[in-house]
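Trainee: got a structure for you, letters missing:
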């Protein structure tokens, strides 16, 4: 999908494109994908002394890393950690604490590499009806009492003061999560990787990966990388690893950005400029940018279709939450795909001894995908502790094969949409 009318693209100044791969080159590791995972992995490997070549099919940050909602949230897309923890042989708290470590890594990199990415602390999980409020209380109790993660619940008046919308009846405040400009962060990671010695080739999609025994050959249209290890970091846009693709489903989402509202209006809309996400299965999520635009996203489509009237779709959802914005201009609208797994838990592991991968962050990838890159790099240089944990978690292919898996998932999602509708 083209990056057409993206606010993120319009608000950065990209450097000239890195050269396309031509000819035969040699490296210790070839990383495929120039998003959070691939750049993070390449950066760590280069700093560990490995010769790294990174192939990006378009420009760095072209996929979900450069056009997501910008919400950096502790935890996973699922609260059901008992099964993954049991399979991995660790506690649920251990798995949750890894997400806290992921956010800490993001902050460490912002500071170490002076990445100005408009970070703002604060996140609200908002309840729409009474069932949500009960679930929110249970969730907050689990995180506070079992995982020792500080949270605060808001009653109805406090929620209305925090979000200028009558749609929500309660909320949970998480001050350690927050939001950022994702493309600015991607470009900062890219600069750090290049400065550390990573060879980056843009406009260089990998067309095939062939294990030759002593080495691996990664072929592009105009060149080839001969290497010892390969990292798949393409997520929803990975086309050349069919066994991995059966375990994720690309799902489309869309985002719009209003014209600047002004500091006072933005603060009146969302107090303390936190990020907000609701508790429906098909979610709405929104936040204000550093230049006071409302960035409003939602309408996840599990058939991976982008609506023909993208602006109208976003406007309808935005005005339902904020009627006071009826008629407000949308300066930018864009869409993209995220990769989800059946259990909504990241799929991070290795195939054989020399192929590593990370995928399926299911909408929680801003911090986790970069952390996954570090996990893969650590394993390649010899520390497999965290990779071994994730590798033990089972990920099943979506039922139905290539022909029927999308229709089956769409039918299943209708149940959750009706559940959202009727509370």
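Mentor: Here it is on my side, so go on. Please read these numbers as outputs of a predicted model, since none were measured by experiment. Numbers count the residues shown, from 1 in each chain.
Trainee: Only C-alpha atoms from now on, for both contacts and neighbour counts.
Mentor: Noted.
Trainee: Next, work out how far apart the nearest residue in space to residue 341 that is not next to it in sequence and residue 2 are.
Mentor: Excluding the flanking residues, the one nearest residue 341 by Cα to Cα, 6 or more residues apart in numbering is residue 248, at 4.8 Å. Distance of residue 248 to residue 2, computed by Cα to Cα, to the nearest Å: 22 Å.
Trainee: Likewise for residue 271?
Mentor: 34 Å.
Trainee: more neighbours, the two?
Mentor: Between residue 271 and residue 2, residue 271 has the larger neighbour count (other Cα atoms under 10 Å), namely 17 against 11.
Trainee: Tell me who's in contact with the more buried one.
Mentor: Residues in contact with residue 271 (Cα atoms under 8 Å, 6 or more residues apart in numbering) are 161, 162, 163.
Trainee: same thing but 7 Å
Mentor: 162, 163 (Cα atoms under 7 Å, 6 or more residues apart in numbering).
Trainee: and it, how far is that from residue 173?
Mentor: 12 Å.
Trainee: same deal with residue 5?
Mentor: Counting by Cα to Cα - residue 5 and residue 173 are separated by 32 Å.
Trainee: Name the residue in the two with the higher neighbour count.
Mentor: Ranked by neighbour count (other Cα under 10 Å), residue 5 and residue 173 place residue 173 first, with 22 against 15.
Trainee: you'd agree the more buried one is in a strand?
Mentor: Yes. Under DSSP: H, G, I helix; E, B strand; the rest coil, residue 173 falls within a strand.
Trainee: That one contacts residue 123, correct?
Mentor: Yes. With contacts counted by Cα atoms under 7 Å, residue 173 reaches residue 123, the gap being 6.0 Å.
Trainee: who's in contact with residue 248?
Mentor: 339, 340, 341, 360.
Trainee: Would you map the helices across the stretch 151-300 of the chain?
Mentor: 156-162, 182-195, 242-245, 263-269 (DSSP state H, counting those that start in this stretch).
Trainee: Dump those to a markdown table, plus distance to residue 229 and mean neighbour count.
Mentor: A markdown table is the format used below for the helices of the stretch 151-300 of the chain (distance: least, Cα to Cα, whole Å; neighbours: other Cα atoms under 10 Å):
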| stretch | distance to residue 229 | mean neighbour count |
| --- | --- | --- |
| helix 156-162 | 49 | 17 |
| helix 182-195 | 18 | 22 |
| helix 242-245 | 17 | 15 |
| helix 263-269 | 48 | 16 |
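Trainee: Second structure follows, compare the two:
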């Protein structure tokens, strides 16, 4: 068998399951075929298998190959745009309905970890760190907004309070989300895959989908086989090419970079992150970091538009890390990698149906770990006839980027530059 490799990340090196599943080489049938084995696909497949369906997953590379196995590993509640933005743009009803789902993704993850005994270094607590007083005021407003939608697991942190959680003087305060947290994302994906397989599900790796033939039953064609199914869930996100041409015009792959240090002495770990929470700052182009289960600092940030890979990841991220933790100047970097997430113009996920039996969800715009798990449950419910929540997401307008694919990269990069200047100036 040809072995399709993961990226050279810390997560891949410390994966609990390195066994590659078989390639699809025949024509088979299933109730439901899921395209993609990231979190959206795995959550959909697992929730559907729990309902008793015969589900097959086809993956073009490896389980968790894309953003699901490469991200910062942070359980961040809500969406990339919060409920105040949703209410202003889409009305109170949509905001209320999406607000009822905004904190469900992390609960789904914790339920799956508990029910299937998934070993993925789950740790509680996440901090939104404010770099200036304007951002701290925004965190106070976020706390009120989330409470308005029934969520009361937050604590506003002063400049002295935040140092109980983050060993730096960079931040003027922040917001602690006690029900947030962090995980080893690839091991979470692999654990969900194993749970799905225990329920009778089948996953084919190295099986690139080249076409979906629509009809009363859909035929999902790979490069060496096919699946005929009553329903299809397309969950390729930033690594999906050609299968959803219309939706592809309404989204753009963006890259983020991550480095991982050598294992740090225990005293240093306690100095950096005394309560072992994960942290993301409140800038538009944000930094995010946490400790791994074996005591390394995982630090990410930076964004490249149009899925370009930077030539030297360390040169982008190390200065950011040292600005936060100058005491790490002599620490060795063991891993550095990049990966793509999918950005939408409104920075809200895109859900939809094609011909009533092909479902898709994509474009979580940097808030994917929790939102993908919510998406999987909502899709599974919709396929079994409870479509109200799916339709809330599907009803959001999906806009193409101005100028189409040719111009969306420079336009988005210009927008990022504008927000970067706002971050620097604190306005």
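Mentor: Perfect, I can see it now. The structure displayed is predicted, hence computed values, not measured ones.
Trainee: quick one on the thing from earlier: check the gap between the residue nearest to residue 341 of structure 1 and residue 336 of structure 1 for me.
Mentor: On the measure of Cα to Cα, residue 248 of structure 1 and residue 336 of structure 1 end up 15 Å apart.
Trainee: Spatially central residue in structure 2, please.
Mentor: residue 368 (2.4 Å; Cα atoms, centre = their mean).
Trainee: what does it align to in structure 1?
Mentor: If you follow residue 368 of structure 2 across to structure 1 using TM-score structural alignment, you land on residue 365.
Trainee: ok, now residue 304 of structure 2?
Mentor: Residue 304 of structure 2 maps onto residue 301 in structure 1, by TM-score structural alignment.
Trainee: do residue 239 of structure 2 as well
Mentor: Per TM-score structural alignment, residue 239 of structure 2 is aligned with residue 237.
Trainee: Find the residue closest to that match in space, skipping its chain neighbours.
Mentor: Looking at residue 237 of structure 1 with Cα to Cα, 6+ apart, the closest residue is residue 63, at 7.3 Å.
Trainee: quick one, what contacts the aligned partner of that neighbour in structure 2?
Mentor: The equivalent of residue 63 of structure 1 in structure 2 is residue 66 (alignment by TM-score structural alignment). Counting by Cα under 7 Å, 6+ apart, residue 66 of structure 2 makes contact with 38, 239, 339, 340.
Trainee: Using CSV, please lay out those residues together with neighbour count, distance to residue 187 of structure 2 and secondary structure.
Mentor: Shown next, in CSV, are those (neighbours: other Cα atoms under 10 Å; distance: Cα to Cα, whole Å; DSSP: H, G, I helix; E, B strand; the rest coil):
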residue, neighbour count, distance to residue 187 of structure 2, secondary structure
38, 29, 12, coil
239, 18, 20, helix
339, 25, 17, strand
340, 27, 19, strand
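Trainee: ok, these vs residue 258 of structure 2, which is closest?
Mentor: Among the contacts of residue 66 of structure 2, residue 339 lies closest to residue 258 of structure 2 (Cα to Cα), at 8.6 Å.
Trainee: and the gap between the closest one and residue 268 of structure 2?
Mentor: Counting by Cα to Cα, the gap from residue 339 of structure 2 to residue 268 of structure 2 is 28 Å.
Trainee: What of residue 244 of structure 2?
Mentor: Taking Cα to Cα as the measure, residue 244 of structure 2 falls 47 Å from residue 268 of structure 2.
Trainee: was I right about residue 159 of structure 1 contacting residue 170?
Mentor: Yes. If you go by Cα under 7 Å, residue 159 of structure 1 and residue 170 touch, sitting 5.5 Å apart.
Trainee: Give me the neighbour count for the nearest residue to residue 423 of structure 2 once chain neighbours are set aside.
Mentor: Leaving aside its sequence neighbours, residue 423 of structure 2 sits nearest to residue 283 (Cα to Cα, 6+ apart; 5.7 Å). Residue 283 of structure 2: 19 surrounding residues under other Cα under 10 Å.
Trainee: Show me what residue 283 of structure 2 lines up with in structure 1.
Mentor: Counting by TM-score structural alignment, the partner of residue 283 of structure 2 is residue 280.
Trainee: do the same with residue 355 of structure 2
Mentor: Aligning on TM-score structural alignment places residue 355 of structure 2 opposite residue 352 in structure 1.
Trainee: circling back to that earlier point, out of the contacts of residue 248 of structure 1, which are inside helices?
Mentor: Secondary structure defined by DSSP state H assigns none of those to helices.
Trainee: need the residues you listed in a markdown table with neighbour count and distance to residue 13 of structure 1, can you?
Mentor: Formatted as a markdown table, the contacts of residue 248 of structure 1 follow (neighbours: other Cα atoms under 10 Å; distance: Cα to Cα, whole Å):
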| residue | neighbour count | distance to residue 13 of structure 1 |
| --- | --- | --- |
| 339 | 27 | 28 |
| 340 | 25 | 31 |
| 341 | 23 | 34 |
| 360 | 27 | 29 |
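Trainee: of all those residues, which two lie farthest apart?
Mentor: The largest distance within these, taken as Cα to Cα, falls between 339 and 341 and amounts to 6.9 Å.
Trainee: what do these two both touch?
Mentor: Here residue 339 of structure 1 and residue 341 share the contacting residues 248, 249, 360, 362, scored by Cα under 7 Å, 6+ apart.
Trainee: Which parts of the stretch 251-400 of structure 1 are strands?
Mentor: 275-278, 284-288, 294-301, 330-340, 347-351, 355-359 (DSSP state E, counting those that start in this stretch).
Trainee: so which of those strands comes closest to residue 393 of structure 1?
Mentor: Nearest to residue 393 of structure 1, of these and by Cα to Cα, is strand 347-351 at 7.9 Å.
Trainee: mean shift between the closest one and structure 2?
Mentor: Aligned to structure 2 and superposed, strand 347-351 of structure 1 gives a mean residue distance of 1.7 Å (mean Cα distance after the TM-score superposition for structure 1).
Trainee: Kindly calculate the angle that that strand makes with strand 330-340.
Mentor: 50 degrees (axes from the mean of the first three to the mean of the last three Cα atoms, to 10 degrees).
Trainee: So which residues make contact with strand 347-351 of structure 1?
Mentor: Applying Cα under 7 Å, 6+ apart, the external contacts of strand 347-351 of structure 1 come out as 356, 357, 358, 359, 360, 387, 390, 391, 395.
Trainee: 8 Å instead, please
Mentor: Residues contacting strand 347-351 of structure 1 (Cα under 8 Å, 6+ apart): 341, 356-361, 372, 376, 387-388, 390-391, 393, 395.
Trainee: Next: stretch 100-115 of structure 2.
Mentor: Contacts of stretch 100-115 of structure 2 (Cα under 8 Å, 6+ apart): 75-79, 118-119, 149-151, 179-180, 188, 192, 369-374.
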